[in-house]
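1. Fold the following for me, if possible:
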Amino acid sequence: MPDIIQLLPDNIANQIAAGEVIQRPASAVKELLENAVDAGATEIRLLIQDAGKSLIQVIDNGKGMSETDARMCFERHATSKIHQIEDLFRIRTMGFRGEALASIAAVAQVELKTKRAEDTTGTYIEVENSLVKRQEPVAANTGTSIAMKNLFFNIPARRNFLKTNASEMRHIVDEFIRVALSFPEIFFSLSANGQEMFHLEKGTLKQRIVQVLGNQYNARLVTVQEKTDYLNIYGFTGKPETAKKTRGDQYFFVNNRFIRSPYLNHAVMSAYQEMIAPDSFPLYVLFIDLDPAQVDINVHPTKQEIKFEDEKIVYAFVQAAVKHALAQFSVTPTLEFDLDPNIQQLDAINKPFTEDKQEAATTSPLFKNFSQKHQAHFIQPTNKSELKHWRDFYEGENNKNPASRIQHPEAGDQPSAAGSQGEKKFESLLDQLRKEEQPTGSITLHSPLTTHNPQARLELVISEQAPLSQLHNLYIVVPTNRGFILVHQQLAHERILYERFIAAATDKAMATQRSLFPVTLQLSAQDAVLMNELMSDLNQLGYLIEPFGNQAFVIQGTPADLEQGNEKMIIENLLEQFKHFSSDLKFSKREKLIRSLAWQQAIKPGTSLSDKEMRRLIDDLFQCRQPNVTAGGNPTYIEFKRDYLEQLFKR
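-> Purely as a prediction, here's the structure:
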């Protein structure tokens, strides 16, 4: 039998290795930007065509390469940063493995132009499928320009797995922002399809954060600065009012390298405890500098997952630094009171404080308790007869309204029949439940049982005459022939909207009501890319949105059944919800959008509903294909049967 084990050709081995490093265009952007930073560049420009599928080009003014280095940089494991194994534990540069350019050259057509300051001419190299096709001297500026064309041209299967242009562009923008935030002292620009998206001048870290995340954060950032013998922590966190209901802009950098760390994120969240709502997420851009020997960055090919030698001490330092910063800048919660205009009309304000009144005030026992020594705990003897007036006042008020008194049956009193409006509604509900016959003028609704048998069905008969009751402006009590159901108004509305949006997305588009006064929406670069991705689906769902210049959009119309006036807030919240909606679940873009819209537009807790609105909601709910649960699996209502209620009262 012949031998069957053989070495892979270099180009195939490089393509396999490239799969770990270059997963999508954004992966190449990250590697090329980090190489430019390591080259000592002070100006870095990123050019993108077709979301990186056609072109990714990075131009820098760094130190450039010699002719030999330019040829060697495309070889696997060719690096200038590692000479012995100990160097792995002293890494302070961004790239060091020598895999990036070799991986890029294995899956794209690459053109390199580079020149050192001391050289009269530069070097031009073309590489395709890991093979050098052309090399020649060329006139060039000091620095390096590397263009990566036709990504995955030689691996069609990998190219087919790429997402839409808008989706891939969002990933590119994310990588660009991470590198730009790490090095505010470097000028960065990003142009996509000939249009400049970012123009970030050199400046301070705060200036860079505001440039990238938006001017609204300029006065809402809190400085974090803690220096210890073990590590240094610096950066900015947002004031509590910047917290969002969904995970917002949160960045951790260790030795200027962006990392993902749920563990450290928990440290920051714990520092905000009791300052923001439990389901809110603060903004932060935090940098941790420590000895590279204390960190293992060689855990993952993307180098975004790292290990600390002592993660508990890092956690404690991060938590303490953020807490100290928030306390130092007095952004802990405070109570603020607005002056009531009626106070200005009180006698104490309007009438003069005469000498007689001053004398009467200073001779009072209350004044002496505060002004004389050893009076703080002194209790003035009280005439017990004075308490009688208070007893008479209290008992007299209660006697006027016997229903407000709480009496125990064992004391011989019977519970009062009178009560609040809510009690009357509940009594009416009980009367309805006592009736055995089916009420006249009723409607019959069929709904799947929320039991272990999904095939079983129950028949609910809801009277059109029996009153519906709203409880806590959150639940709707609906009498039925079997007892009653307790409907969660928000979750029920979510199910209604979800099925309505599903139908619109797959069949007939929803009707659009044009706005008399179109609203202009100015978005960040990331959100503008996301809006371009979602625009066609939003149009299908009744939103008429059109581009309006650089990162601006105009809301020309909204769904016909949606109340106008808060279009801007709805779209902004929708984008934020979409970006961070169940990232661990593999939903399609359209499914995420529909669920986000249903959540955004559903009736919120605390909304008071009229009887007509409640009935419309109940009718719409039981017209749904699956009325008993939301798309996320939460129950929309709970049924209370009559026999169960009787058992509660031991009847």
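
2. CA atoms for contacts and neighbours, from now on please.
-> Fine.

3. Which other helices and strands does the longest strand belonging to the chain contact?
-> For the chain, the strand with the greatest residue count under DSSP state E is strand 512-522. Counting contacts by 3 or more Cα pairs under 8 Å, 6 or more residues apart in numbering; DSSP states H and E, strand 512-522 packs against strand 552-559, helix 567-579.

4. Please provide the structure for the following sequence as well, for comparison with the first:
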Amino acid sequence: MSKVHLLPEDVISKIAAGEVIERPASAVKELIENALDANTTSLKIHLKEAGKTLIHIKDTGSGIDKEDLENIFLRHATSKISSINDLDKIDSLGFRGEALYSIAAIADVTLKSKTPGQDSGWEIQMRSGKKISFKPAALPNGTELEIRELFFNTPARRKFLKSNTTELNQCLNVIIPYALFHYHCRFLVTHEGKTLLDLNPHATVTERMAAILNLNREDLIEKQYHAKESNIAIKAVLGNINIKRPQRDLQFIFINGRPVQNKGISFHLNQVYQLIFPKGHFPAFAVFIEMPPQDLDVNIHPTKREVKIKNEYQLTSILREMCEHALMTQGQAKQAISPQSSAISESVIQKAIKNDTEKTFETTPAPEFLEDTHAPASSEPYAYPHADAQAQIQEHLFSVEDQNLQSKLSRARFLGSFINKFLIFEFDKSLFVVDQHAAQERIAYEAFIRQMDKGKIEVQELLSPITLKLTPQEKVAFERSKDKLEELGLSSSFFDDETLAIHSYPILLKNPEPAMRHLLSGENISHCDHETIARRACRSSVMAGDFLNKEKAEYQRDQLIKCKDPFTCPHGRPTVIEMSEKFLDKQFLRT
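-> Reported below is the predicted structural model:
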């Protein structure tokens, strides 16, 4: 008896749907793209249970004709392309005709639509890929789509969905980039009746970025260049050096209006800021690249996040120079960035774009905007300059974890502070360099754990609250964590829909604003142990750039020596480096 047989059509459709629609955010993405392709000026999105039980989207776009409604749920039914040649010049967000077919196969779907030329709209209902009804409907011009009980007929897939908080964050990760780029369009996003995002049309993308991220307009630097001969335009909106994030959640890259992840662009822009920022802090930026569609291949993956682009190496070089040029006006950045690299002109861009050597890279983006935020620096596909030389020096620089360190360091004489980042001590023909931020992190980390274990956290009450503007994702994180934050001494409440007022904070944390942001990023702190909470909270300890005089430097040294594990920070970096006379002699070729 034959073991090979053709699968039934309903099984095929469910398998195919699972490849396109992985979670509620996947459905939200496809529907937003359809609405924007229809030139909507207003987009309202309402979710229940993070989209698991309801996704309701209403737009004011061009609508769908009655004749097309019955075909729109067929697989590969699309108005965006008609021949293979169209794949080389795709200028719409959606084009395959798989989204509605896939959604209808795994959910209850009701679609209403009206075009300006119709007297009334029409409504079609689908369930498990089959038409249930088709009838007239009263509605204004545009399209309204309701998806209920996503994955109701594929329980195995529904079982693997994450918590409502996680799935809601994934939906926001999808929505926010589109809301940023399409600044002329109104976006309203609600969840369980609560408003998460309410954006009226803006005049510029910079104004929209400031509104979404709750930044001041002056916090953003705008740079743009156009290489006329190559028909490539680049615009960058860069956060200034005061905007430091605990993760890469405010970094956006767009190519021809499509949000993508590109490790090359991300790496080079982050590397410029790393000359200024403390370790573990990341900038905010949005990059907009317009290029001929034939130079961009988006038809290689269902999510359309993975793309192939020509001249990626040249583009990243240009963007790096643009970023350096922008930050040269930013005080501290002047010292960190070489002025020789700040000059950029259209001729430089044209020369780079027209370089004879073309390189094509395939990007390997994370599935969602937040999921690549904790990757170690070594995961980047590029090497830092002079990496070999740094490695050779590192062989001779060793973390002083021997039993004599505490005795030697306690008797060491303080020589001074270097660039308000490193404390220099001297004892017995050796120099000891203390990373003041790493050391203070270790001190605060162990002290905070002791206080949490005892249930007695020392708290500073504030006469006037500290206000903190939250992103939509941070608002969601606060709602799920507010009880735990209260236990930690971070008493806070909403001042308005977007502003958090901090009324008290643990004295050990020093800087409540960055501490709160670190605690609201990543895993829900309600499920974390004391070590994890302390590790995240204490990143806001004394930072590089804070001046410590002799008295404060020696006090920090003494506190560090008393720690259980004084020679690494909570994140594994060394706190102290010893350079012996022998090592220094060798560097100067004296031996």
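
5. one step back: which among the helices and strands packed on strand 512-522 of the first structure is found nearest to residue 31 of the first structure?
-> helix 567-579 (24.1 Å; Cα to Cα).

6. tell me the angle the closest one makes with strand 512-522.
-> 80 degrees (axes from the mean of the first three to the mean of the last three Cα atoms, to 10 degrees).

7. buried sites along the longest strand of the first structure?
-> Neighbour-count burial for strand 512-522 of the first structure flags 512, 513, 514, 519, 520, 521, 522 (criterion: 16 or more other Cα atoms under 10 Å).

8. show me what contacts the last one?
-> Residue 522 of the first structure is in contact with 551, 552, 553, counting by Cα atoms under 8 Å, 6 or more residues apart in numbering.

9. Tell me which residue of the second structure matches up with it.
-> By TM-score structural alignment, residue 522 of the first structure lines up with residue 469 in the second structure.

10. Give the full set of residues in contact with residue 548 of the first structure.
-> residue 554.

11. follow-up on the earlier one: spatially nearest residue to the match of residue 522 of the first structure, not counting backbone neighbours?
-> residue 499 (4.5 Å; Cα to Cα, 6 or more residues apart in numbering).

12. Now do the same for the one you found: its match in the first structure.
-> Per TM-score structural alignment, residue 499 of the second structure is aligned with residue 552.

13. Its match: how many residues sit nearby?
-> Using other Cα atoms under 10 Å, residue 552 of the first structure has 16 neighbouring residues.

14. Test my guess that it contacts residue 526.
-> No. In this structure, residue 552 of the first structure is not within contact of residue 526 by Cα atoms under 8 Å, at 12.0 Å.

15. what residues are shared contacts of these two?
-> Going by Cα under 8 Å, 6+ apart, no residue sits against residue 552 of the first structure while also sitting against residue 526.

16. before we move on, what SS does the residue most central in space within the second structure have?
-> In the second structure, the residue lying closest to the centroid (Cα atoms, centre = their mean) is residue 249, at 2.1 Å. Secondary structure for residue 249 of the second structure, judged by DSSP: H, G, I helix; E, B strand; the rest coil, is coil.

17. ok, now how distant is it from residue 282 of the second structure?
-> 9 Å (Cα to Cα, to the nearest Å).

18. ok, back up a step: now for whichever helix or strand comes after the longest strand of the first structure, which elements pack on it?
-> Per DSSP states H and E, the first helix or strand lying C-terminal to strand 512-522 of the first structure is helix 525-540. With contacts taken as 3+ Cα pairs under 8 Å, 6+ apart, helix 525-540 of the first structure sits against helix 165-182, helix 489-506, strand 544-547, helix 567-579.

19. can you give me the helices in the stretch 51-200 of the second structure?
-> 66-69, 99-105, 155-159, 164-181 (DSSP state H, counting those that start in this stretch).

20. circling back: which one of the helices and strands packed on strand 512-522 of the first structure lies nearest to residue 238 of the first structure?
-> Of those, nearest to residue 238 of the first structure by Cα to Cα is helix 567-579, at 16.7 Å.

21. Tell me which residues are up against that closest one.
-> Contacts of helix 567-579 of the first structure (Cα under 8 Å, 6+ apart): 246, 248, 519-521, 527, 530-531, 555, 558, 592-593, 596-597, 600-601.

22. at 10 Å instead, please
-> Applying Cα atoms under 10 Å, 6 or more residues apart in numbering, the external contacts of helix 567-579 of the first structure come out as 244-248, 515, 518-523, 526-528, 530-531, 534, 538, 543, 554-558, 581, 589, 592-601.
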